[in-house]
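# pasting the structure only:
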């Protein structure tokens, strides 16, 4: 949110209070903290201390490499809650086990120059708080100053200077726009003062050439410089500034990340108010944020996900192809079998079938009751799909309870729905007539909702699509008294957590999987998430990839999207086939559309009707078959990469910046990506089949053709590829395990495996990889370059797998 009017002025109706001087400054070894009193004006004598606003600033460290900054103007006002931090929970568990255990913050030290420990006395005195790799430093002087340094090198990687900490008071008609104006927003005229009359902001310096990434699922360019980003979940499609999964976290090419610890509306100006500053602001009197150091982006993500939580591991079957016929299908068994059998007849392996909205009767969503007009004995139907077709089953739900549904009266009478201030149930006709909203701040309502989910699981459902969760009103009262503004984004966390925990309770840890649309910081703990309602166009496909890169740069380990696009009625086989190649080279893959089926033969039939023919390998059926089987063959590699996401927070799909952060060209790219550490993917976004992409320095081998490209400084490529191709390159010093005959995603990855080995020609070079299976089997494979150039391949279990040097 912009408070300034150019460089010199503030906007009409805005009264600022800036931190001008670090007046008191103390380092406390006993509490491992720094404490600052910053004044809103320079203090020349005692009279200057009257009628003056101040800021209390505390700096602490929750885990090594992370510093927390809390700035307060007024201490007696409401504070928007922060996120549930995994680090806090871990510390509580440690203390509960052994109250005398060493502090997990033994890495934290304080240092003061000017007057020793405690309060510094004279101007120019400095204090430091060191947390392993990161150091915060402040000097008792004017103007306001706060520096963050690499503890080893002493290099300042970011800082906050004059006016860097500010507090703003807004008049009723202040000329400050507020972006989150959605259907249930509090400011229908876009006026920020409707949300709050006070805001607190902080600014970090942006270095020359510094780039910023993240903020959750954002559909604009991957590099966020120049953008205004409001953390406010909305159901806005994929072609606007709105997003389903907003996360107040970003990463910088300077080697650090920032999490603003606020569940409500956070507004970021990324070089968009002042070109050399990144500003974030929140309503109210208190600002709380974490600075997370790397210096590599992977280290930033490791520390960030250690702080906020890492993705749960999901079952191996979920990595296969999911099919849902369409948004509007009448899901009778005959219709389902026609599509499921059609895929089998065309030798396209399916792993899961998804029932979307209309498994429930219209106007009844969500009542968890199968539409009796089309379903008789649903348990028998699902059993046949499991046993006869070998499928897993997913069912769609949302947290909205339609008035005509079987559950509305019960939820209303028991107080399980969100209420208006006057005590009435909050209702709307948007989406389902008269629908109410489940109040997940009420433990009884949460347990009631979980029991409805258990009912589905008992019937034979394996996974749940948790749709919606963004349309959360502000003119309501929550059971636990939560601030409505803080619940708008946080609601999705409670919703997805309730459903994910229920699946875990029934099937066990590592066996639960969602297909969720909305999320906030920490939502990665309840995977998987998909990219929302994208258009069936090449632009829609590119928007989707950009969003995925931003989301996986924000702590989310797994990600999916609607292959072929969701919106759009054109049977455009070119878009569909290019999207198949892209969508099946990711962690999770689903065919889904709005009013049109996304099964491949319909696209081929449309082409034939229009007099367009392709060779079998370039038909939609041929492309779907090839890339589905390719993904299944890569499962020994993909499953190990997925385990990295679960254990370390490093995502399956990675931006080029994440994998090649020192490459100035690679860090800005958002039309290609890395699938794990070893495979580079460059989707095709046009009818001509042309693609421009970049191979960073090193040796790369084309997966399909075997072509080798070596460059000392990186090279751009311009290729034209058929529909059955995609630029897919294997990185040097890789052992890529594949099982070419795989026809499902869950199998013994160590059996009949073939190793594709790319290793430096330098004698003594060694590369290794590990294959793990869902049942815990683990085998390490190692290749070493002998003197003379030959390879020696060894395994930890003594097996002799087939291998090939590429």
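Cool, the structure landed. Since we're looking at a predicted model, the values are computed, not measured.

# From now on I want contacts and neighbour counts done on CA atoms only, so please keep to that.
Fine.

# which stretches of the protein form helices?
86-97, 297-308, 333-345, 378-387, 408-413, 443-459, 484-507, 538-552, 573-583, 600-609, 620-633, 635-648, 656-659 (DSSP state H).

# which one of those helices lies closest to residue 472?
helix 484-507 (5.2 Å; CA to CA).

# Now do the closest one: which elements does it pack against?
helix 443-459, strand 463-466 (3 or more CA pairs under 8 Å, 6 or more residues apart in numbering; DSSP states H and E).

# What are the contacting residues of the first one?
So the one you mean is helix 443-459. Contacts with helix 443-459, where a contact means CA atoms under 8 Å, 6 or more residues apart in numbering, come from 368, 378-379, 382, 411, 415-417, 438-440, 498-499, 502-503, 506.

# hmm, which two among those are most spread apart?
Largest separation among those by CA to CA: 382 and 415, giving 33.3 Å.

# Can you show me the strands along the stretch 601-750 of the chain?
653-654, 673-675, 679-681, 690-695, 698-702, 708-711, 715-720, 728-731, 734-738 (DSSP state E, counting those that start in this stretch).

# Need those in CSV (columns: distance to residue 394 and mean neighbour count).
Output for the strands of the stretch 601-750 of the chain, formatted as CSV (distance: least, CA to CA, whole Å; neighbours: other CA atoms under 10 Å):
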stretch, distance to residue 394, mean neighbour count
strand 653-654, 23, 28
strand 673-675, 25, 25
strand 679-681, 29, 24
strand 690-695, 35, 18
strand 698-702, 36, 20
strand 708-711, 42, 14
strand 715-720, 38, 12
strand 728-731, 31, 24
strand 734-738, 28, 24
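
# Could you provide these in a markdown table, with additional columns for distance to residue 345?
Supplementary listing: the strands of the stretch 601-750 of the chain in a markdown table, determined by distance: least, CA to CA, whole Å:
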| stretch | distance to residue 345 |
| --- | --- |
| strand 653-654 | 31 |
| strand 673-675 | 30 |
| strand 679-681 | 29 |
| strand 690-695 | 32 |
| strand 698-702 | 31 |
| strand 708-711 | 37 |
| strand 715-720 | 31 |
| strand 728-731 | 28 |
| strand 734-738 | 25 |
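
# Check it against this one:
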């Protein structure tokens, strides 16, 4: 069903709006049933505001199979009902819902103030040009009102403007092959307005959002749920922070990641054998580079032709234990790559297929053979064999995959890079749960994330942590995520920052990017430095891409600047630990966009590249060559942050409520702290196994 809805303007005249066909009635004390020609819609009110569901009170999203996107069952409140078929109201707590007929439309109030209502986009011949509620072959359509200058945020990891107003956004996970289009790896159909209302669609399916999208309607939020079922929450909060906290209360908070994960993660695609891996690790320690984790990426430890089966390539790692032991002796944590595919050339494929652990082909009943389309990758990706896709909806397959991680963790692995997960994209794919591949497509990422995270919880001696590329509603409970494959240029840096902030505005508090850019080894030393400096203030920090990412590989000047950035990162670890703890408790991301951090300052939200790291550090990344930065400081006095100087001068003080432009030297950062606030700093260390107990306050 995911391709059934056109991204061009639908023929609104041909879409029949839902209407009340019989008097609404209280199905029970907590649910109002509204009969329509598409079946009854149920309305209930809870601590999560208004919930609208289709198909009757006992219908479930997945026809009986629980994917666990929600962590709590809303505590529905008793409804007080008045009215008739033409106009009725229900009251519960602070909320009042008014429903009207011909066609069915609504107004939702909180404390007698309108929170949200059906779109008022009118027409010469009918009251609503867009259907307030409708059902088509593509799924459910719900059209909501947008204020004339209202902004909308959220909807997952998106690379363009944070304010989604005017955009057509599709909540559908893609192997996006970069950060240059609307396509992204991490999506969730959750959006919020600075005016206080929030929309969350509880579904595993794709959702298309026309957010004041002019070809449809510049004054309406058109939500197309590409499913036969509808389950939607609308609620109001007094601040964006409370909005995200409410969403996280419904879909889950992220646990606090281990301290070592906040250190530097070193990687590249890829260290070809154990000799190269160990040589780099030794050089890192010899040069006193701050670093905690070293990564064996996709081709580094697996035979590409037979992956993935938890096997070390015997031609390069006949006995991996001595290699990992040496890395451990140098105080490295170890990350290894995986994806949920099994090559048809591996004996495990036949075993898994026989047991029913792989996604099946509806046409044959056999295991589905996924054929890779390698044309978009060019020479970047080694040709991959036909593969089976593990079915995480099958309890035995889920348990097998989880338990298969045990030998890795016992060997000394600390972290999994859970790559891919976007390959269920064919209606001919059939899961154990009974869903087609297309309907399972998005939530599959979350099931994959959860399985690997549970394995780490059970067997990893240093604390559970993973990097996932693909994510859906609920994936924030299994941290962390990284931002895919950015192009190694300045646009790639800027888009990666926007993606991290957008994910943070969507309930995902932890994020990392590929420092230096993943695609094309451009050896742009200035870009590498600025990317590293910006990433000091992200939740996690990884040097990764095609080609070496060690600082000295970019030349002496770049190496010196990046070393300074890495040293600052480690001095900030006590501060970052506090930020991750707060994220786990509140849902607020470590990187907070200006719209999220300063909701009452209308100018702040216009500066979408700068952000707050935690509560105190205002960060202005340099995203163009030459060092020029343009930034805005909110009201109040601000002090330029420099960890090396504990006594800021008058020249370091800036007046807020003003716009600034500056040229930064290669070693300079534009980071600011409100005057009077302090930042806790730790000692200079090379990894988190060292003594980090000595802390100081800046300034």
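Perfect, I can see it now. Being a predicted model, the structure only gives us computed values, none of them experimental.

# TM-score for these two?
Superposed pair, TM-score by TM-score structural alignment, normalised by the length of structure 2: 0.89. Supporting alignment: 664 aligned residues with a CA RMSD of 2.7 Å.

# out of the contacts of helix 443-459 of structure 1, which one sits closest to residue 643 of structure 1?
Using CA to CA, those come closest to residue 643 of structure 1 at residue 503, 19.7 Å.

# can you pull the contacts of that closest one?
Residue 503 of structure 1 neighbours (CA under 8 Å, 6+ apart): 454, 457, 462-463, 511-513.

# quick one: which of those residues is nearest to residue 572 of structure 1?
When those are compared for distance to residue 572 of structure 1 (CA to CA), residue 463 wins out at 30.2 Å.

# show me the contacts for the residue mapped onto that closest one from structure 2.
Matched to structure 2 by TM-score structural alignment, residue 463 of structure 1 sits across from residue 415. Applying CA under 8 Å, 6+ apart, we find residue 415 of structure 2 in contact with 333-336, 456, 464-467.

# how about the nearest residue to residue 415 of structure 2, chain neighbours excluded?
The shortest distance from residue 415 of structure 2 to any non-neighbouring residue, by CA to CA, 6 or more residues apart in numbering, is to residue 335 (4.5 Å).

# so what corresponds to the one you found in structure 1?
Under TM-score structural alignment, residue 335 of structure 2 pairs with residue 394 in structure 1.

# Okay, its match and residue 335 of structure 1: tell me how far apart.
Distance, residue 394 of structure 1 to residue 335 of structure 1, using CA to CA, to the nearest Å: 16 Å.

# Among those two, which residue is more densely surrounded?
residue 394 (25 against 12; other CA atoms under 10 Å).

# list the contacts for the more buried one?
352-355, 461-465.

# Out of the contacts of helix 443-459 of structure 1, flag the one nearest to residue 758 of structure 1.
residue 503 (40.7 Å).

# what residue of structure 2 matches up with that closest one?
Residue pairing (TM-score structural alignment): residue 503 of structure 1 is matched to residue 456 of structure 2.

# from the middle of its chain, how far away would stretch 406-420 of structure 1 be?
Remark: stretch 406-420 of structure 1 is offset 32 Å from the chain centroid, using CA atoms, centre = their mean, to the nearest Å.

# Around the aligned partner of residue 296 of structure 1 in structure 2, count how many other residues there are.
Matched by TM-score structural alignment, residue 296 of structure 1 corresponds to residue 239 in structure 2. As a burial measure, residue 239 of structure 2 scores 19 neighbours (other CA under 10 Å).

# quick one: contacts for the nearest residue to residue 239 of structure 2 once chain neighbours are set aside?
When the adjacent residues along the chain are set aside, residue 239 of structure 2 lies closest to residue 196, with 6.4 Å between them (CA to CA, 6+ apart). The neighbours of residue 196 of structure 2, taking CA under 8 Å, 6+ apart as the test, are 115, 236-240, 243.

# picking that back up, which one of the contacts of helix 443-459 of structure 1 sits closest to residue 286 of structure 1?
Sorting those by how near they are to residue 286 of structure 1, with CA to CA, puts residue 440 at the top with 26.0 Å.

# That closest one reaches residue 494, doesn't it?
Yes - because the distance of 6.1 Å satisfies CA atoms under 8 Å, residue 440 of structure 1 is recorded as touching residue 494.

# ok, those two, which is more surrounded?
When residue 440 of structure 1 and residue 494 are compared for neighbours, residue 440 comes out ahead with 26 against 18, by other CA under 10 Å.
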